[in-house]
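J.: I'll drop the sequence and a predicted model, then ask my questions.
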Amino acid sequence: MAVQISPSILSADFARLAEAAAAVPNADWLHVDVMDNHFVPNLTLGLPVVESLLRATSTPLDCHLMIEDPDRWAPAYAEAGAGSVTIHAEASKAPVRTLRQIRAAGARSGFALNPATPVEPYEDLLGEIDMLLLMTVEPGFGGQKFLDVVLPKIRRARALIDKHGGQVWLQVDGGVSDQTIERCAEAGADVFVAGNAVYGAEDPARAVDALRARAEKA
């Protein structure tokens, strides 16, 4: 799988999201963290902002729903035009139905696991998803330190994906930087969410190129 970089606008200036999107024309995706202050202890943005951002950029949106009722809301993000919509295993009560609705609406279906959630119980769902997201911090806030404890889980997830044909992208989210991205890539990840490492840099586009180079080197 080719390396893909998905800068997280959670680390951008919310008053200048269109400019933040334009600052990384070399990104594969724009990662949009939707938080509801229930599933995670933070409140960010929702569908109206996503719809506005879709009109402001041609970069596909990678919408990560950290919300209490993703089964209700996820299809709407796909219908609005998001390129990828990810729901959490810990929040979804009907994941197969919701993942299929996301695909039916034209988006890639993503399935996310928190650091302490094992990947093995969800092996049978690999055929329903286009991307598996492993959180490498506890979800809710940007700028957290990368959790090395997740690295063995990345390796196990890569082995399961390869066992089933290797068509599922493996994304990591949280604390991804020039100090950690190579370890993630070596473990088997191929899609990398980076917030502060991109939008905290003087030149976000150059930061994207540097991250990509490090991951490809691994």
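T.: Nice, I can see it. If you're wondering where the values come from, they're calculated on a predicted model, not measured in any experiment.
J.: going forward, measure contacts between C-alpha atoms and count neighbours the same way
T.: Noted.
J.: Go ahead and report the secondary structure state at Gly166.
T.: Assigned with DSSP: H, G, I helix; E, B strand; the rest coil, Gly166 falls in the coil class.
J.: then this one, side by side with the first:
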Amino acid sequence: MIIPGIFEDNQEGVLKLLTMLAGVAKVVQLDIADGLFVPRKTFTDLGFLSGHNPQTTIQLHLMVQKPEAYSMFLPKEITDVCAHAESFIYRPLCLGEYYDLLKSKGKRRGICFNPDTGFEEFAQVIKQCDYVQLMSVYPGDQGKAFLASTLTKVRGFKKSFPDTPIQLDGGIALDNVQTAVEVGANSLVVGSRIAKSPDPVKAYTEFVLKFDHARRDFYTSSQPNLHH
């Protein structure tokens, strides 16, 4: 799946993109930043999303020091929440409690890892999650180059957790979609190359076509050759 990523400093910018993509993209990812976990700061009040077009659901990516502070009151339009493992490194006991909170609210749960963070010590939490998001850039802004080292990390994660869907976020471009799919990514979050495009809907469509083609190629090549 291709998921457009929205990283805007104000609510107006978010609503503009949501309106453009409503009914086109099934899911969009909304980035929230507190200015502490990453230097950039966005709005933090999510109430304005209530009543948003139900044809497009919203995935929340929390780049914040305390994700639980942003998850107490979530509009129904937000279907799932992805928090960073790094937010809990110095308070690991809070991580399980946080995911219990999300479960009690009926939200899908994702855990996100920065490029330099290993996932091995989070094995028990990963098993509780609906998906994992691996950052293929260092978080904080859009438009950064894809880190090739992420591909090795995806392969390692796939080997350790074969049943957990993998989502890649950062630096996704048309020329690396194929490779991302081949190593095992199930979903790709595309930021500026959709959101900052002159025509976000057209850009989204191009990425979907590229992704679907890559998936078909991968599936075909992985099937046994019945002619031999």
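T.: Okay, I see it. All values derive from a computational prediction rather than experimental measurement.
J.: tm score of chain vs chain?
T.: The TM-score (TM-score structural alignment, normalised by the length of the first structure) is 0.87; 208 aligned residues with a CA RMSD of 1.9 Å.
J.: Average offset of the helix or strand hosting Arg100 of the first structure relative to the second structure?
T.: Assessed by DSSP states H and E, Arg100 of the first structure sits inside helix 95-104. Compared with the second structure after fitting, helix 95-104 of the first structure deviates on average by 1.2 Å (mean CA distance after the TM-score superposition for the first structure).
J.: tell me which residues in that helix are buried?
T.: Pro95, Thr98, Leu99, Arg100, Gln101, Ile102, Arg103 (16 or more other CA atoms under 10 Å).
J.: same check, this time on stretch 200-214 of the second structure
T.: Quick answer for stretch 200-214 of the second structure (16+ other CA under 10 Å): Pro200, Val201, Ala203, Tyr204, Phe207, Val208, Lys210, Phe211, Asp212, Ala214.
J.: and the first one, what pairs with it in the first structure?
T.: Under the alignment by TM-score structural alignment, Pro200 of the second structure pairs with Pro204 in the first structure.
J.: Mind jotting down where the strands sit in the second structure?
T.: Here the second structure has its strands, by DSSP state E, at 2-6, 27-33, 57-63, 78-84, 108-113, 131-135, 166-169, 187-190.
J.: need those in a markdown table with distance to Tyr70 of the second structure and mean neighbour count, can you?
T.: Formatted as a markdown table, the strands of the second structure follow (distance: least, CA to CA, whole Å; neighbours: other CA atoms under 10 Å):
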| stretch | distance to Tyr70 of the second structure | mean neighbour count |
| --- | --- | --- |
| strand 2-6 | 17 | 26 |
| strand 27-33 | 9 | 24 |
| strand 57-63 | 8 | 24 |
| strand 78-84 | 10 | 23 |
| strand 108-113 | 14 | 23 |
| strand 131-135 | 19 | 24 |
| strand 166-169 | 21 | 25 |
| strand 187-190 | 21 | 24 |
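J.: And the helices in the first structure?
T.: 17-22, 47-56, 70-80, 95-104, 151-163, 181-187, 196-199, 204-217 (DSSP state H).
J.: Can you say which of these is nearest to Thr117 of the first structure?
T.: Closest approach to Thr117 of the first structure among those is made by helix 151-163 (9.5 Å; CA to CA).
J.: Next up, the contacts around the equivalent of Ser84 of the first structure over in the second structure.
T.: When the second structure is aligned by TM-score structural alignment, the residue opposite Ser84 of the first structure is Asp80. By CA atoms under 8 Å, 6 or more residues apart in numbering, Asp80 of the second structure lies in contact with Ile58, Gln59, Leu60, Lys107, Arg108, Arg109, Gly110.
J.: same thing but at 10 Å, please
T.: Shown in contact with Asp80 of the second structure (CA atoms under 10 Å, 6 or more residues apart in numbering): 29, 57-61, 74, 102-103, 105-110, 130.
J.: Tell me how far it lies from Thr152 of the second structure.
T.: Distance of Asp80 of the second structure to Thr152 of the second structure, computed by CA to CA, to the nearest Å: 27 Å.
J.: Same question for Ala69 of the second structure.
T.: For Ala69 of the second structure, the distance to Thr152 of the second structure - CA to CA - is 33 Å.
J.: Same check on Pro198 of the second structure?
T.: 33 Å.
J.: what does Ala214 of the second structure give?
T.: Counting by CA to CA, the gap from Ala214 of the second structure to Thr152 of the second structure is 19 Å.
J.: Check Ala25 of the second structure too.
T.: 29 Å.
J.: Pull the contacting residues for Arg212 of the first structure.
T.: Contact analysis of Arg212 of the first structure by CA under 10 Å, 6+ apart lists Ala2, Val3, Gln4, Ile5, Ala27, Asp178, Ile181, Glu182, Asp190, Val191, Phe192, Arg206.
J.: which helices and strands sit right next to the helix holding Arg100 of the first structure?
T.: Contact partners of helix 95-104 of the first structure among helices and strands, from 3 or more CA pairs under 10 Å, 6 or more residues apart in numbering; DSSP states H and E: helix 70-80, strand 84-88, strand 108-113.
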